[in-house]
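Chemist: I would like to see how this sequence folds:
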Amino acid sequence: MNAFQHSRRMLRRSHVLLILLAAAGMATAHDISGNAALTSDYVWRGSTQSHGDAAAQAGFKVPTESGFYASAWGSSVEFAPDTHASSELDFTVGWGKQLSEDWALDANVLHYRYPSTTVDLNWTELNTTLTWKNNYWLSLAWSPEALGTTQDGLYSQLGARVPVKERLRLEAMAGYYTLQDAPGGGYAHGQVSAIWAIAAPLELRVSAHATDRHARDLFGDDFAGSRWEVAVQGAF
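Modeler: Model prediction:
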């Protein structure tokens, strides 16, 4: 077995470890947080995961004092009809801490799971995010089975959060997804969002998304390109 096959097998089996570590995290947790959203379109890395339709989403996170945490998140989805995918479940175990007054680091293993599908779409990814002053970040994510395939994928993102008023902030991010077998070697996308704090804990988020032509070649015009998204979200 070569190194690629070994890493792929280890990542495919890691969802079992994720569940076990999540249970361990719950046993020693000191706080639990959650989130929920209703969005007009579930857009992930520039492409719609709900075929432009509304999606309901919810999740929770269980941290520990040492910085380790476990989380679970779910959303309704709509992929190609032949897959019959209608839901996505994400399971994460990771570690996150403030490195100094200005810098913070988060590293995790994330398993994407799509129940009741006719094809195997499940895959696992390694992620890390470095944050500066809580408002600027660089994220990297790698998987040897990107998007549920057998191709290598490396995703990178730069983002910024800018407070405008007490109840209004802007967020902008630019990402590039390097994919081994994709037309052009990958695709670029960008996102700009305005988030208004309606009343705690509810927020209204309006986002504009855009991708380059390589994303349209990869996913099709119905899933990539330019689109708007409006969401009501809350954290508790």
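
Chemist: alpha carbons only for contacts and neighbour counts from here, please
Modeler: Will do.

Chemist: Pull the contacting residues for residue 55.
Modeler: 38-42, 75-77 (C-alpha atoms under 8 Å, 6 or more residues apart in numbering).

Chemist: Next, the second sequence, to be compared with the first:
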Amino acid sequence: MKPTHIGTALAVGTLVMSAGAFQAAMAEDPHSISANIGVVSNYIWRGQTQTDNQPAVQGGLDYAHQSGFYAGTWLSNVDFGEGNETNYELDLYTGFGGSINDDFSYDLNLIYYAYPDGRDSDFSELGASATYKWLTAGIAYTFYGQADDAPGVANTEANYIQGDLYYHAALDFDLPYELGLNLHGGYYDFRYNDGGNDYGHWGASISREAGDFGTFSFNYDQIGRDTYDEDPKLWIGWNKEF
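Modeler: Reported below is the predicted structural model:
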């Protein structure tokens, strides 16, 4: 799932989906299927709102194998502002994750972000990340994108762009009272517009599992470039896996 920045939330679409799917694969049954549902007061992805600062309902379905292979899909409503008729996002993903020892693990993934009722907005990424104890760092490479109307995009034969890079890192800590703290940041390096659209962002999340009631989080995110919305984003989230 792209955000689970309750998790995408603490993600951190990092793709918490990959971590969750890999953990599920560690069950005794070599095959496992899980589902998740969530509600957020603001769908934030890589520092930017995907719902025009409005709430979102999200959910997904995951398959995982004990070998580390996983695949799944994730859905959320979106709102990109006036003049854009896109109403929802559908992500399809697959990957492989594993661990070398108790302290070091890795994940490789392929994600397709689809906006079926939008115009030329779909894109695909290849991603890789590694986790050492409480530190996770990774990179995502856009190898396919439909961006006909993006400012500064060259009018290529197929009107596609590729080559964007997204770097991200996160720190995860256990706090007293069964709380979790996530500190995260990232930098988006776009291939087009001579760096005019590049930006960095950072944020923090505090979460707590509540048993059968799921996981609740309180989150802060902010972008560090004045060509975007620099206002701090404070939002809450809830997520439950089945």
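
Chemist: Let me see the TM-score of these two.
Modeler: Aligned and superposed, the two chains score 0.79 in TM-score terms (TM-score structural alignment, normalised by the length of structure 1); 201 aligned residues with a C-alpha RMSD of 2.0 Å.

Chemist: Pull out the buried members of the contacts of residue 55 of structure 1.
Modeler: 38-42, 75-77 (16 or more other C-alpha atoms under 10 Å).

Chemist: If we only consider these, which is nearest to residue 98 of structure 1?
Modeler: Distance to residue 98 of structure 1 across these (C-alpha to C-alpha) is lowest for residue 75, with 29.3 Å.

Chemist: is it true that that closest one lies in a helix?
Modeler: No: counting by DSSP: H, G, I helix; E, B strand; the rest coil, residue 75 of structure 1 falls outside a helix, being strand.

Chemist: got the buried ones among the contacts of residue 55 of structure 1 as JSON lines, with distance to residue 191 of structure 1 columns?
Modeler: Formatted as JSON lines, these follow (distance: C-alpha to C-alpha, whole Å):
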{"residue": "38", "distance to residue 191 of structure 1": "18"}
{"residue": "39", "distance to residue 191 of structure 1": "15"}
{"residue": "40", "distance to residue 191 of structure 1": "16"}
{"residue": "41", "distance to residue 191 of structure 1": "14"}
{"residue": "42", "distance to residue 191 of structure 1": "13"}
{"residue": "75", "distance to residue 191 of structure 1": "20"}
{"residue": "76", "distance to residue 191 of structure 1": "21"}
{"residue": "77", "distance to residue 191 of structure 1": "20"}
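
Chemist: which non-adjacent residue is nearest residue 81 of structure 2?
Modeler: residue 52 (5.9 Å; C-alpha to C-alpha, 6 or more residues apart in numbering).

Chemist: who's in contact with the one you found?
Modeler: For residue 52 of structure 2, the contact set (C-alpha under 8 Å, 6+ apart) comprises 42, 78-81.

Chemist: Kindly recompute the last result at 7 Å.
Modeler: Applying C-alpha atoms under 7 Å, 6 or more residues apart in numbering to residue 52 of structure 2 gives the contacts 79-81.

Chemist: now residue 59 of structure 1
Modeler: Taking C-alpha under 7 Å, 6+ apart, we find residue 59 of structure 1 in contact with 34-36, 72-74.

Chemist: redo that, cut-off 8 Å
Modeler: Residue 59 of structure 1 neighbours (C-alpha under 8 Å, 6+ apart): 34-36, 71-74.

Chemist: What strand or helix carries it?
Modeler: Element membership for residue 59 of structure 1, per DSSP states H and E: strand 55-63.

Chemist: quick one: that strand to structure 2 mean distance?
Modeler: Following the fit onto structure 2, the mean deviation recorded for strand 55-63 of structure 1 is 0.8 Å by mean C-alpha distance after the TM-score superposition for structure 1.

Chemist: And the helix or strand harbouring residue 24 of structure 1, how far out from the chain middle?
Modeler: Using DSSP H and E, residue 24 of structure 1 sits in helix 3-27. Put simply, helix 3-27 of structure 1 sits 18 Å off its chain's centre (C-alpha atoms, centre = their mean, to the nearest Å).

Chemist: could you give the angle of it to strand 55-63?
Modeler: Relative orientation of helix 3-27 of structure 1 and strand 55-63, computed by axes from the mean of the first three to the mean of the last three C-alpha atoms, to 10 degrees: 70 degrees.

Chemist: Was I right to think residue 195 of structure 1 contacts residue 229?
Modeler: No: with contact defined as C-alpha atoms under 8 Å, residue 195 of structure 1 and residue 229 do not form a contacting pair (11.8 Å).

Chemist: contacting residues around the nearest residue to residue 121 of structure 2 once chain neighbours are set aside?
Modeler: Distance criterion C-alpha to C-alpha, 6+ apart; nearest residue to residue 121 of structure 2, sequence neighbours excluded, is residue 146 at 5.2 Å. Counting by C-alpha under 8 Å, 6+ apart, residue 146 of structure 2 makes contact with 120-123, 159-161.

Chemist: which among those residues gets closest to residue 176 of structure 2?
Modeler: residue 123 (40.3 Å).

Chemist: Quick one: residues contacting the closest residue in space to the closest one that isn't next to it in sequence.
Modeler: Distance criterion C-alpha to C-alpha, 6+ apart; nearest residue to residue 123 of structure 2, sequence neighbours excluded, is residue 145 at 4.1 Å. Contact partners of residue 145 of structure 2, counting by C-alpha under 8 Å, 6+ apart, are 121-124, 160-162.

Chemist: Structure 1: strands as residue ranges?
Modeler: 33-39, 43-44, 47-48, 55-63, 68-76, 87-98, 103-113, 123-132, 136-143, 153-165, 168-179, 186-199, 202-211, 227-235 (DSSP state E).
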